[in-house]
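[1] Kindly return the folded structure for what I paste below:
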Amino acid sequence: MAKIYAFCNHKGGVGKTTSVINLGVGFSRRKQKTLLIDLDPQSNLSQSLGLEEKTGNNIYGGLKGDYVPEPFAINKNLHAIPAVLDLSGAELELAAVPARELLLKEIVEQVKNPYDIILIDCPPSLGLLTMNALAAADEVFIPVQSEYLAVHGLKKIMETIDIVHKRLNNRLTLGGLFLTQYDKRKVLNRDIRETVGEAFGQKVFDTVIRNNIALAEAPVEQMDIYRYKKDSAGARDYAALTREILQKNLA
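    Next up, the predicted model:
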């Protein structure tokens, strides 16, 4: 049965899309049949995978009820459902739809059977699209940028997860947090790591994603970090985080 993970943070630029792509590839390399769902109107995940032209079979049409999206194959064990810019209007278009927070859950129920893991890339907001992701997910992963303002917003995310758990999805739990853009030479980054650890304890992954230029360059070439620069710090960090997530789930 597929495990469904939503990657959520209402602050932009924290590494959600980068994490979804590279963890997805990491899982697929470990023979986990994996599906990525792009739920962000910016469509960065779709663009990074070369799916921005696949406009006739996307999550937007699925949410509107036009069809059940058919995932595109990225490799043998990795598939994806892309987004399009039209998704930015979904919150208004779906406002009057009954049970609108459960539309993604219905789609996931219809496509999940072949998969071991499903990763949902949420938009940088806590609006209807993110609510759909949380209503469909088993666990939430929160990438946390290694700076003060990113940590400051965690309280709001946790409140939202708690509300969704109570009202929409009693399976939903916090899967974990991990730090991104981390530089151990900076006192602030080390302080942030300590602060997050004190607040969330064992929910914080040991692995941190270091500040690495290759992670920013890879999407430009429509590559994951392993194909772009397999020996980079970014590749090593995401491989380590992949192992840690799998180990926790198998424990």
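[2] going forward, measure contacts between C-alpha atoms and count neighbours the same way
    Will do.
[3] Regarding this protein, what is its longest helix?
    helix 233-250 (DSSP state H).
[4] Please name every helix or strand in contact with it.
    Counting contacts by 3 or more CA pairs under 8 Å, 6 or more residues apart in numbering; DSSP states H and E, helix 233-250 packs against helix 16-29, helix 225-228.
[5] contact partners of the shortest one?
    In other words, helix 225-228. 22, 214-215, 218, 221, 232, 234-235 (CA atoms under 8 Å, 6 or more residues apart in numbering).
[6] As a check, name the ranges of all helices in the stretch 151-251 of the chain.
    154-167, 187-200, 213-217, 225-228, 233-250 (DSSP state H, counting those that start in this stretch).
[7] Show me where the stretch 1-150 of the chain has its strands.
    3-7, 34-38, 72-75, 78-81, 117-121, 139-145 (DSSP state E, counting those that start in this stretch).
[8] Please list the outside residues in contact with the third one.
    When you say that, I think you mean strand 72-75. Contacts of strand 72-75 (CA under 8 Å, 6+ apart): 49, 79-81.
[9] If you rank these by neighbours, which is first?
    Using other CA atoms under 10 Å as the neighbour test, the contacts of strand 72-75 are led by Ala80, with 28 neighbours.
[10] re earlier: of the helices and strands packed on helix 233-250, which is nearest Leu129?
    Evaluated with CA to CA, the helices and strands packed on helix 233-250 place helix 16-29 nearest to Leu129, the distance being 14.8 Å.
[11] that older thread, output the helices and strands packed on helix 233-250 in CSV, with distance to Asp162 and mean neighbour count appended to each entry.
    Below are those laid out as CSV (distance: least, CA to CA, whole Å; neighbours: other CA atoms under 10 Å):
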stretch, distance to Asp162, mean neighbour count
helix 16-29, 20, 24
helix 225-228, 33, 19
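[12] how far is stretch 110-123 from where the chain is centred?
    10 Å (CA atoms, centre = their mean, to the nearest Å).
[13] In that stretch, which residues are buried?
    112, 115-123 (16 or more other CA atoms under 10 Å).
[14] what's the closest of those to Thr207?
    For these, the nearest to Thr207 is Leu119 (18.7 Å; CA to CA).
[15] let's see this one next to it:
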Amino acid sequence: MRGKIIVIGSQKGGVGKTTTTLNLAYSLREMGKKVLTVDFDSQANLTTCYGIEDTGALEYTIGHLMMAQIEEELPENFEDYIQSREGVDYIPSSIYLSVVDAKLRTEMGAERMLAEVLEPLRSRYDYILIDTCPALGMLTINALAAADEVIITVNPQLLAMMGLQDFLRTVGKIKKRINPRLEIAGILLTMCESRTTLCKVLTEEVTESFQGKIKVFQTRIPATVKVGESIYYNMPIAQYSKKASAGIAYRKFAKEIIAYEG
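    Next up is the predicted model:
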């Protein structure tokens, strides 16, 4: 088995990256897939979603693994770094990742560090999902350099749409210069208020703009209060509320991802 590494990315914050990483992971797990999620953001929001409140106290995080790789002291055994919840494995993050971010700027071959960290783990999983920070810095470049595919989350509001072109340009450059196997799996529209005219107009705009060039996933993730509530209680939506429309949408999206791979 050689697991597929998928980055959940966007240049904007507040577009559902972390929520998508968490819920897609659980939905894929429900379908019998082995999944690892990597919190690759120093804000550690995904780590908090797994119920870890004091992320600053963590001694084994993706930041520590990255630093070990920079110092060429990567451990042979990853067990201390990989935690598990409800059958989904994850590598947590903390503010320490921002120290690594600063150090990467002075390192040779800095773009490939995460790829080298994750390579030994590919054989254990069907999917490795990476949650990224909302900036096109060295960490996001590392994530894209390690990935086979990127899912771009877009909140169909004007400002989120404007960041999309910049992100696509970055993906194109990384494919050309660093990681030729990188592909865009597609654009996932999140926080869709289907009743609002703006959401409908922008959804159509995205679909028309990229038709034939970039896949726009059929699944749309609806805006629902249950998403915020489930995050507050550190649970995937489907677990928090079996009938929540967003939970049903994420299960449908997981099926779409598996079908896409097939």
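[16] looking at the strands of the stretch 1-150 of structure 1, which is buried most?
    Ranked by mean neighbour count, the strands of the stretch 1-150 of structure 1 are led by strand 34-38 with a mean of 27 (mean count of other CA atoms under 10 Å).
[17] roughly how far is it from the heart of the chain?
    Taking mean C-alpha positions (CA atoms, centre = their mean), strand 34-38 of structure 1 and its chain are 9 Å apart.
[18] What helices and strands are in contact with it?
    helix 16-29, strand 78-81, strand 117-121.
[19] Can you tell me which of the ones you listed is nearest to Asp40 of structure 1?
    Closest approach to Asp40 of structure 1 among those (CA to CA): strand 117-121, 6.5 Å.
[20] quick one: the aligned residue in structure 2 for Ala80 of structure 1 from Lys242 of structure 2, how far?
    Aligning on TM-score structural alignment places Ala80 of structure 1 opposite Tyr90 in structure 2. In this view, Tyr90 of structure 2 and Lys242 of structure 2 are 23 Å apart by CA to CA, to the nearest Å.
[21] right, and Leu168 of structure 1 touches Ala133 too?
    No - Leu168 of structure 1 lies out of contact with Ala133 (CA atoms under 8 Å); the separation is 11.0 Å.
[22] Could you work out the end-to-end span of stretch 168-185 of structure 2 for me?
    12 Å.
[23] Let me fix that, I meant to ask about stretch 142-157 of structure 1.
    9 Å.
[24] once the structures are aligned, where does that stretch end up in structure 2?
    Using TM-score structural alignment, stretch 142-157 of structure 1 pairs with 152-167 in structure 2.
[25] Show me what that stretch is in contact with.
    By CA under 8 Å, 6+ apart, stretch 152-167 of structure 2 touches 8-12, 14-17, 136, 184, 186-192, 198-199, 202-203.
[26] List the buried residues for it?
    152-157, 160-161, 164, 167.
[27] And those residues, which is closest to Met113 of structure 2?
    Nearest member of the buried residues of stretch 152-167 of structure 2 to Met113 of structure 2, counting by CA to CA, is Phe167, at 20.8 Å.
[28] that older thread, for the contacts of strand 72-75 of structure 1, give me CSV that also has distance to Ala2 of structure 1.
    What follows is these, written out as CSV (distance: CA to CA, whole Å):
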residue, distance to Ala2 of structure 1
Leu49, 22
His79, 14
Ala80, 15
Ile81, 16
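[29] Take the buried residues of stretch 110-123 of structure 1 and lay them out in JSON lines including distance to Pro71 of structure 1.
    Shown next, in JSON lines, are these (distance: CA to CA, whole Å):
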{"residue": "Lys112", "distance to Pro71 of structure 1": "10"}
{"residue": "Tyr115", "distance to Pro71 of structure 1": "11"}
{"residue": "Asp116", "distance to Pro71 of structure 1": "14"}
{"residue": "Ile117", "distance to Pro71 of structure 1": "14"}
{"residue": "Ile118", "distance to Pro71 of structure 1": "12"}
{"residue": "Leu119", "distance to Pro71 of structure 1": "13"}
{"residue": "Ile120", "distance to Pro71 of structure 1": "13"}
{"residue": "Asp121", "distance to Pro71 of structure 1": "15"}
{"residue": "Cys122", "distance to Pro71 of structure 1": "17"}
{"residue": "Pro123", "distance to Pro71 of structure 1": "20"}
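[30] Out of those, flag the one nearest to Arg210 of structure 1.
    Asp121 (20.3 Å).
[31] Aligned against structure 2, show me the partner of that closest one.
    Checking TM-score structural alignment: Asp121 of structure 1 goes with Asp131.
[32] For that match, give me its contacts.
    So Asp131 of structure 2 contacts 7-9, 17-18, 21, 37-41, 46 (CA under 8 Å, 6+ apart).
[33] now do 7 Å
    Contacts for Asp131 of structure 2 (CA atoms under 7 Å, 6 or more residues apart in numbering) come out as 7-8, 17-18, 21, 38-41.
[34] What of Ile81 of structure 1?
    So Ile81 of structure 1 contacts 36-38, 58-59, 69, 71-72 (CA under 7 Å, 6+ apart).
[35] if we go to structure 2, which of those are intact?
    On the basis of both residues aligned by TM-score structural alignment, their matches' CA atoms under 7 Å, what survives of these in structure 2 is 36-38, 58-59, 71-72.
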